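Undergrad: no sequence on hand, only this structure:
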């Protein structure tokens, strides 16, 4: 069971203190977080691509590369790369370069993203939303499989027997498919024999069990062994010395973010009752002391059989010292409990 951190490198004002962080400072903080995560024994750190003023994460591979030479073991991933609005050649080159610097620790998590600002920014039509992802994923997989590439063209110009360099240390370079719960994307990942990453940010995580079953069924029907395909989940959370302290520290930030998203997407106002329900044992918020968060992760393993869990801790500009404390507790307290309990249950 792998445990890690995911982030969008938020820079928005804190809803209580009013403090904000510059993009440059948040980028430097991210490197510090990755180094700490490596030191406390976490397995992976992922950065999601965004192109909004309240995030500093438009170029995840660059940030991850800055920490690659300062770390030894931790895997370095996008979470996600918005492949639909990017060039698969450049995506491969960026992450194969990261793979070389880190000596084989880079990963790509490919998805459509949770926002659409990258489409007009890079000149893509939202009417081509699904077609863009399918075509560019096909090209990315072709690039990682072969040094020389021939591509007939489509939304991206044709390529005629040209090499793509540098080649990755890992062969092949890991590519995960990220899904927010769409059956179509889950089935596609299974049919392609690619690892699956599920974003679980609401409801009860066990409700995703039918999607896991669909993924495994699609993989088996395509001739892949489902037992060899990793499954990851990503959920928001926060760890402190006591559950009450964790809840009180993170609630204003979660409420602020949910209300911002709610105004954009037509959701009702977010309340403390909603927050408390989400952080209950069967909810999707992993907020609490190390023992409680570990219990929730073990329960997630039982329900979904996941191999990796990302804790997303960067919400509405939480003070950086609190993010570092969460990383420390996840690595030194939560991870040992989770691994010991899973070993006991599955022995």
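TA: Cool, got the structure. Everything numeric in this text was worked out from a predicted model, so none of it was measured. Numbers count the residues shown, from 1 in each chain.

Undergrad: from here on, contacts and neighbour counts on C-alpha atoms
TA: Will do.

Undergrad: surely residue 308 and residue 198 touch.
TA: No: contact criterion CA atoms under 8 Å: residue 308 and residue 198 do not qualify, at 10.4 Å.

Undergrad: which residues are in contact with both of the two?
TA: Common contact partners of residue 308 and residue 198 (CA atoms under 8 Å, 6 or more residues apart in numbering): 231, 232, 233.

Undergrad: excluding sequence neighbours, find me the nearest residue to the last one.
TA: By that I understand residue 233. Nearest residue to residue 233 in three dimensions, chain neighbours excluded: residue 198, at 4.6 Å (CA to CA, 6 or more residues apart in numbering).

Undergrad: I'd guess that neighbour is in a strand, am I close?
TA: Yes: looking at residue 198 with DSSP: H, G, I helix; E, B strand; the rest coil, it is inside a strand.

Undergrad: included below, for side-by-side comparison, is a second structure:
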């Protein structure tokens, strides 16, 4: 099982409501990815947002910068909002990162949990599902064919067009991010694409039927089970002392949940939700090394994972705390998980 980190590039917001400059956060992110590589984590993913509380609107630029300061870690989006992007340009951008990084780039396509990119790039939210389905179809075809003809509803057609440059070995690793929608899971299974499930609330065991739907669709459409890949993305944060890291992180995490919740009609985030999330049956992995190891192994056993992604910057914790969390993950948590999986 691969172990890595996902981020959205959350900006810190102080008590006065002042937002951290994006310039500062972007420079911190590059330092953090460099440390991830040094401590031996397997992959890094960065999300795409177009809001004042996030630093990253173009994952490709951040990943290209990260490629120059890392040697081994895989570098991907988490996610690229495919519905409001051009699949041709998106493929070209990630193929370029793949060449710069010597084959370490990945593209994770998603529909996006925020909607700002749709009006920004001139798309109609009424086409939310149709946009994603059509553009994923084109992206997969581009990945398989250097020259292609294609016609759809939302993008001008292609007539024997070459899409260059090509990714290393003429193949780009493409993942699909899904929430709790069975249709999305089955679509990815039919295409034989790896899936990353976002589990950010409730009891993770409730997702088990979706994993079964995905595996069944993958098998039913004749894809090689030796290439089967599935992962989870869960809110995580690590410290040397469980209660101390929880006490530090709760106000940071709750403030971000409330900022997002105000635009979505959620009730205020409660301490009881946080405590349940940290429990054995919850979806938060926030605590010390042993707690993290136990819960990651629990997720592996429950779902048969090939990848675990710790989403580590919700709410914009300090750079100092981020670096400590990354260090613990790479030097203590990951080795213990890997050793346990060998048994």
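TA: Structure received. Worth saying up front: this structure is predicted, and the values here are computed from it rather than measured.

Undergrad: in CSV, list the shared contacts of residue 308 and residue 198 of structure 1 along with neighbour count and distance to residue 81 of structure 1.
TA: Output for these, formatted as CSV (neighbours: other CA atoms under 10 Å; distance: CA to CA, whole Å):
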residue, neighbour count, distance to residue 81 of structure 1
231, 21, 18
232, 22, 16
233, 23, 16
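
Undergrad: turn those into JSON lines, including distance to residue 185 of structure 1.
TA: As requested, these are arranged in JSON lines below (distance: CA to CA, whole Å):
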{"residue": "231", "distance to residue 185 of structure 1": "14"}
{"residue": "232", "distance to residue 185 of structure 1": "14"}
{"residue": "233", "distance to residue 185 of structure 1": "15"}
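
Undergrad: and the helix or strand containing residue 148 of structure 2, what other elements does it pack with?
TA: Taking DSSP states H and E as the criterion, residue 148 of structure 2 maps to strand 147-150. Packed against strand 147-150 of structure 2, as judged by 3 or more CA pairs under 8 Å, 6 or more residues apart in numbering; DSSP states H and E, are the following elements: helix 128-144, strand 158-162.

Undergrad: buried set for the longest helix anywhere in structure 1?
TA: Criterion DSSP state H: the longest helix present in structure 1 is helix 243-265. Neighbour counts using 16 or more other CA atoms under 10 Å place 243, 246-247, 249-259 of helix 243-265 of structure 1 among the buried residues.

Undergrad: same question for stretch 198-208 of structure 2.
TA: Judged by neighbour count using 16+ other CA under 10 Å, the buried positions of stretch 198-208 of structure 2 are 198, 199, 200, 203, 204, 207.

Undergrad: circling back: which of the helices and strands packed on strand 147-150 of structure 2 has the highest mean neighbour count?
TA: The highest average neighbour count among these, using mean count of other CA atoms under 10 Å, belongs to helix 128-144 at a mean of 18.

Undergrad: mean deviation, that helix versus structure 1?
TA: Here the mean offset of helix 128-144 of structure 2 against structure 1 after fitting is 0.7 Å, by mean CA distance after the TM-score superposition for structure 1.

Undergrad: that helix relative to strand 158-162, how many degrees between them?
TA: Here helix 128-144 of structure 2 runs at an angle of 40 degrees relative to strand 158-162 (axes from the mean of the first three to the mean of the last three CA atoms, to 10 degrees).

Undergrad: name the residues that touch helix 128-144 of structure 2?
TA: With CA under 8 Å, 6+ apart as the test, helix 128-144 of structure 2 has contacts from 82-84, 86-88, 91, 109-111, 148, 150, 152-154, 163, 170-172.

Undergrad: go on, stretch 27-47 of structure 2?
TA: With CA under 8 Å, 6+ apart as the test, stretch 27-47 of structure 2 has contacts from 2-9, 56-57, 59, 62-63, 65-66, 69-80, 319, 322-323, 326-327, 330-331, 334.

Undergrad: coming back round to it: can I get the helices and strands packed on strand 147-150 of structure 2 in JSON lines with distance to residue 285 of structure 2?
TA: As requested, these are exported to JSON lines (distance: least, CA to CA, whole Å):
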{"stretch": "helix 128-144", "distance to residue 285 of structure 2": "30"}
{"stretch": "strand 158-162", "distance to residue 285 of structure 2": "45"}
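
Undergrad: what about the strands in the stretch 1-150 of structure 1?
TA: Using DSSP state E, counting those that start in this stretch, the strands of the stretch 1-150 of structure 1 run over 2-7, 44-47, 75-78, 81-82, 106-111, 148-151.

Undergrad: re earlier: quick one: the longest helix of structure 1 to structure 2 mean distance?
TA: Superposed on structure 2, helix 243-265 of structure 1 shows a mean distance of 1.0 Å to its aligned residues (mean CA distance after the TM-score superposition for structure 1).

Undergrad: and that helix, what does it pack against?
TA: Short answer (3+ CA pairs under 8 Å, 6+ apart): helix 243-265 of structure 1 packs on strand 231-239, helix 272-278, strand 286-288.

Undergrad: contacting residues around stretch 281-296 of structure 1?
TA: 200-205, 235-247, 277-279, 311, 329-330, 333-335, 337-338.

Undergrad: can you tell me which residues contact residue 75 of structure 2?
TA: Residues in contact with residue 75 of structure 2, defined by CA under 8 Å, 6+ apart, are 43, 44, 45, 63, 66, 67, 104, 105, 106.
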